[in-house]
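S.K.: With the input below, show me the fold.
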Amino acid sequence: MLNNFILLAQAQQALPMFLIIPFLLLIGMIAAGPIFFGHFWEHNYKTVAVVLGLTVLAYYLFVLGDVHMPVHTLAEYFTFAVLLSSLYIAAGGIYLNVNANATPAMNVALVAVGAILANFIGTTGASLLLIRPFIRLNIHRIKPYQIVFFIFIVSNAGGLLTPLGDPPLFIGFIKGVPFFWTLQHLISPWFLSIALLCLMFFLVDRRNKITGYTPRPEVVAKINEKTEFHFSGRRNLFWLAIIIGAVFLDPNVIEGLPHIYYDGTKISFLREIIQLSAAFMCYRYSSKTALAGNQFSFHPILEVVFLFFGIFFTMMPALQISAQIASAPAYAQYITPNFLYWTTGSLSAFLDNAPTYANFLSLAMAKFDMSQGNVEHVRQFALGTSAFGRETLIQLEAVSLASVLFGAFTYIGNGPNFMVKAIAESAGIKMPSFFGYVIRYSIPFLLPVLILVWFFVVHLRLF
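M.R.: Okay, the predicted model is just below:
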């Protein structure tokens, strides 16, 4: 995983602010490209992302002489890309079809099941397994807002209960946070956020009237007769379990696993080899019927892999600069649960939420002279058993809630978001632009939930 950003930032001289220009440029092109120069962007987004990422990488290597940050970022990106690609391929060979009337209640039930499932197979696994059935169920009334609420609930907020649910929580687990800590301390905000988002989804979906579509009488009769589930590609469930199980094969947690040792960190490669091998077996022996039913292609995953290559490397300066600013002694008095919630959340929305979690966990612990490199320190920090009492526990709750929930605020806050968007667009759904997503959906629907979670859970401590 990404190493301690704050220690890295403090070890380096102050970074020039112009280094964040490539990141801002890439985000701006992701937002504006499909709208203002769609043809160019469609054919050149890979080149743009790679060139911008390599530009920042070259500056670190040849101007700053910093090898540490690029190596840790490359390791994190490789783990991210392998897991996402493996899950995408495995889910592509699993065909699930729901024969039912696509009522608002049915849609809410499906995303609620996805929210629960996300805690067992991750938000990425649940998203990739359910997004295609969700689209097929609503194919005669599909609208962009339905995909957006799917992203809110299944791809992000749902995975709040276990370290398997979302990458930030898994980082906390491998650093020493007990496995069941999230279930014990975050279940109330999980219920609150899922219930509010499902209620909003239900109320908005009730207004979705079918226009210009008249299903055949026999189709209507079959749908109204009973709800049925059609499933094929069962063999892929075995490989899916292998891919998810391999997530635990981290050499920093399990002694004796083969690894590459660099800069005090054990970098995994066995886990990635297992996941890629399982993905190959999935694709090689997948049901052709399931692949055809899912209209499987590699275009969506390639888009995510290339764009996030640029995002991971161009965001290195942004992460380090934010760490330098936040870790200054003058700001120590402001490191409160409220500060951590809103700062971690704001950065998680526009940077990848996993390294942001690691960044602010380290910052919160540093206030109490504790180190996230010490497993016992992290355990005491999470349980509130250190000399500082429950204050540390509350700070970890704030960081955990913000990194997961705010990950839904933009397409790039969490890996599954962009994947779901790409799959929806490949199915012919016209998804909102980057800023359209934020302005039309995140601000009016997600932000009130984030404010309520902050007010009742972090500020008032009612749950």
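
S.K.: going forward, measure contacts between C-alpha atoms and count neighbours the same way
M.R.: Will do.

S.K.: After the longest helix seen in the chain, which helix or strand is next? Please name it.
M.R.: Ranked by residue count under DSSP state H, the longest helix found in the chain is helix 104-137. Later in the chain than helix 104-137, the nearest helix or strand by DSSP states H and E is helix 144-153.

S.K.: for the longest helix of the chain, packing partners?
M.R.: Other helices and strands packing on helix 104-137, by 3 or more CA pairs under 8 Å, 6 or more residues apart in numbering; DSSP states H and E, are helix 68-92, strand 95-99, helix 144-153, helix 181-205, helix 415-426.

S.K.: I have a second one here; can you model it like the first so I can compare?
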Amino acid sequence: MKTGLRWACALGAMALPGLAMAADFDGSKLSPLWGVPFAGILLSIALMPLLTPVFWHHHFGKVAAAWALVFLVPFALMYGLQVAGTSLVHALLAEYIPFIILLTALFTVAGGIHIRGNLHGSPALNTAILAIGSVLASFMGTTGASMLLIRPLIRANDNRVHRAHVIVFFIFIVSNAGGSLTPLGDPPLFLGFLKGVDFFWTVKHIFPETLFLVGALLVIFHVLDTWYYRKEGVLPMDPTPDTPRLAFDGAVNFLLLGGVVGLVLLSGFWKSPVVFDIAGTEVGLPGIVRDIGLIGITLLSLQITSAKVHEDNQFSWGPMLEVAKLFAGIFLTIIPVIAMLKAGAQGPFGAIVSAVTRPDGTPIPAMYFWATGALSSFLDNAPTYLVFFNTAGGDPQALMTTLAPTLAAVSAGAVFMGANTYIGNAPNLMVKAIAEDRGVKMPSFFGYMLWSGAILIPLFIAMTFIWFR
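M.R.: As a prediction, this is how the structure comes out:
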């Protein structure tokens, strides 16, 4: 589910190399019913804010915990406490904790940078911010770019009547599509890099697709925002006072942001034989150093950033807490779903895996694009990428050469289609939470999918016929 998962990093994500599921139970033997808790938490995120908004606002953490227990308790009864405990520890140590540490670091550091000055949210300015964010996303991750630019963008449009569409396109472009050109941009590409895919392979092979998607979205957005802008007529007085010039307060956090990027890259390049086994989960020294370093950067940012910068940014921990609680439930309930997918053609979801291959055994790039993208819209895109990377043979040299169209399809599907839902990528939900915290009325879960269905899906269909036939 991409769960948005991991990176969030702005390294776009970036999140972490330790994605392998604990293999103490056979996913091919599981019933699809084990996916009910995961479906339940997704439906809760989608429906409860609409049906019971007050209850959801105060108790969404309890709802996420309840669905996690709906999975864990029967799982422990059927497979034993040891297997359940091993799976729980793996999900926490190898995935959730590093994910949250990285997100928290990016959230804190970016929240300590205040762009002083009054930007006026005209269609031209809004389009320019989205374009800049799309470039930054591949170098500082979709999460980093999102956290850096979302507050200035909201502030620039604080006198606009129609603002939700600005945030929706920000999620499309900055929180997703922009992170497609380097392993720094999004977690699945980083995993491909760790598997042996060249650092610059992606930019060489899906740059045209990225340029098409981002370019088309920018054009559509500019036309739509211009229509809204003219429809609003004379704008009310801008509540943000004008200042003589733009400037950065808390600029030292840019150095800390560079430190975050450096630590994530270090954990990918550094190969250490030192590994600690914690209840069946192997935790490598590079990952430990990375996480300790990220915690240190988070605390340092809080220490050196003035209270006024946080106040000017309207910084609060609400959005971070919401993401942390919801993704805790998601990371746990997704355990059996990923196990069933990893079982391949022999598992409960074998029809999905088999659908991407022709009778003669050759891959179908278009099917890889849509299968990877569809699952990445609701599941963690990082393990989804690995599933189809391995389904296509798992040999990075072959995938980068003779099977390049297939690897391009998997890469594009995992990154681009994370924009299809709020839970497709971690930055999506964070941006939504920050926007709502700042008074922007965002579309509901299904309302957002109407936007993505109307705008993104036709573009993905066009891309299929142009590049993935």
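
S.K.: returning to that earlier point: tell me which of the helices and strands packed on helix 104-137 of structure 1 sits nearest to Ile20 of structure 1.
M.R.: Set against Ile20 of structure 1 and scored by CA to CA, those come closest in helix 68-92, at 15.1 Å.

S.K.: what residue of structure 1 takes the place of Asn313 of structure 2?
M.R.: For Asn313 of structure 2, the aligned position in structure 1 is Asn294, judged by TM-score structural alignment.

S.K.: is it true that that match touches Ala90?
M.R.: No: between Asn294 of structure 1 and Ala90 there is no contact, the gap being 11.8 Å when judged by CA atoms under 8 Å.

S.K.: Which of those two has more residues huddled nearby?
M.R.: Ala90 (28 against 20; other CA atoms under 10 Å).

S.K.: Could you tell me which residues make contact with the more buried one?
M.R.: Shown in contact with Ala90 of structure 1 (CA atoms under 8 Å, 6 or more residues apart in numbering): 236-237, 239-240, 279, 282-283.

S.K.: now with 7 Å?
M.R.: Ala90 of structure 1 makes contact with 236, 240, 279, 282, according to CA atoms under 7 Å, 6 or more residues apart in numbering.

S.K.: ok, which pair from those residues is furthest apart?
M.R.: Spatial extent of these (CA to CA) is set by the pair Asn236 and Ala279 at 9.2 Å.

S.K.: returning to that earlier point: now the longest helix of structure 1: which residue numbers in structure 2?
M.R.: Using TM-score structural alignment, the match for helix 104-137 of structure 1 in structure 2 runs over residues 123-156.

S.K.: And the matching stretch against structure 1, how far off on average?
M.R.: Its aligned residues in structure 1 lie a mean 0.5 Å from stretch 123-156 of structure 2 after superposition (mean CA distance after the TM-score superposition for structure 1).

S.K.: mind checking which of the helices and strands packed on helix 104-137 of structure 1 is nearest Asn138 of structure 1?
M.R.: With CA to CA as the measure, helix 144-153 is the member of those nearest Asn138 of structure 1 (9.0 Å).

S.K.: which element follows that closest one toward the C-terminus?
M.R.: The helix or strand immediately downstream of helix 144-153 of structure 1 is helix 167-175, counting by DSSP H and E.

S.K.: That following helix: average distance to aligned residues in structure 2?
M.R.: Relative to structure 2, helix 167-175 of structure 1 is 1.1 Å off (mean CA distance after the TM-score superposition for structure 1).

S.K.: what's that helix packed up against?
M.R.: In terms of contacts (3 or more CA pairs under 7 Å, 6 or more residues apart in numbering; DSSP states H and E), helix 167-175 of structure 1 is packed against helix 353-366.

S.K.: Other residues contacting the helix it packs on?
M.R.: 2, 4-6, 167-168, 323, 327, 335, 344, 347-348, 371-372, 395, 399, 403, 407, 413-414.

S.K.: Show me what Trp454 of structure 1 lines up with in structure 2.
M.R.: That one, Trp454 of structure 1, aligns with Thr464 by TM-score structural alignment.

S.K.: related to what we said a few turns ago, may I see the buried residues of the match of helix 104-137 of structure 1?
M.R.: By neighbour count on 16 or more other CA atoms under 10 Å, the buried set for stretch 123-156 of structure 2 is 123, 126-127, 129-131, 133-156.

S.K.: Cool, thanks, talk later.
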